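A.B. asks: Quick one: sequence plus predicted model below, questions after.
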Amino acid sequence: MLKKIRMTTSIIVLGLSLYGLFSNHNEMLPYTMAGLAVLMVIMGAEELQKNRKSYRSYLLFGVSAFLLLVAIQDFIN
């Protein structure tokens, strides 16, 4: 289930990124960062679901929190 959600989210983020790249619309950047944050949360949940005792899942959660903060700050400005 998480794999399908991850693939769907990654396709959406890729589409947003390509649209912003080719059309030079910098207004799409906060949406792309928020999508990447959601994607990293999903990847971290997959790592925790596999019962791996590694730092990777915690790193993914931390980076996603940072991306969400940056995206929210960009939405405000």
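C.D. replies: Structure's in. What do you need? Since the structure is predicted, the reported quantities are computational estimates derived from the model, not experimental observations.
A.B. asks: Going by C-alpha atoms from here, please, whenever you check contacts or count neighbours.
C.D. replies: Noted.
A.B. asks: So for this protein, the centremost residue is which one?
C.D. replies: Geometric centre of the chain, nearest residue: Leu36, 1.6 Å, by Cα atoms, centre = their mean.
A.B. asks: Structure two is appended below for comparative analysis:
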Amino acid sequence: MLKILRVVLSITVLTLAGYGLISGNHELIPYMMFFMGAMFLVMGIAEIKEMRKRMGIFNIFVSIFVFYVFLEKLLLN
């Protein structure tokens, strides 16, 4: 289940990033950051379940930072 969710989130992030890069439209960046934060959170949970706690905790901290950037970008625009 986590693997499917990770793949779906990464495809969503790649699609939004590709669209923004090709079209020059940067209005979707906050949503891309949200999905990226969710992807890192899912990756962190999967790493902790596989008993790689150090990498899992690092991914969760990265997720928290990306969610912070998402909220900062969303509230300032």
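C.D. replies: Cool, the structure landed. It should be emphasised that the depicted structure is a prediction, and the values quoted were computed from it without experimental measurement.
A.B. asks: one step back: check contacts around the residue nearest to the centre of structure 1.
C.D. replies: By Cα atoms under 8 Å, 6 or more residues apart in numbering, the residues touching Leu36 of structure 1 are 10, 13, 64, 67.
A.B. asks: just to confirm, which helix or strand has it in it?
C.D. replies: Assigning secondary structure by DSSP states H and E places Leu36 of structure 1 in helix 29-49.
A.B. asks: again, but for Tyr19 of structure 2
C.D. replies: helix 2-23.
A.B. asks: What residues of the following helix or strand past the helix holding Leu36 of structure 1 count as buried?
C.D. replies: Proceeding N to C from helix 29-49 of structure 1, the next assigned helix or strand is helix 56-76, under DSSP H and E. Neighbour counts using 16 or more other Cα atoms under 10 Å place 57-58, 60-65, 67-68, 71 of helix 56-76 of structure 1 among the buried residues.
A.B. asks: list the helices and strands helix 56-76 of structure 1 packs on?
C.D. replies: Here helix 56-76 of structure 1 touches helix 29-49, going by 3 or more Cα pairs under 8 Å, 6 or more residues apart in numbering; DSSP states H and E.
A.B. asks: ok, average deviation of the helix it packs on from structure 2?
C.D. replies: Helix 29-49 of structure 1, aligned to structure 2 and superposed, deviates on average by 0.6 Å (mean Cα distance after the TM-score superposition for structure 1).
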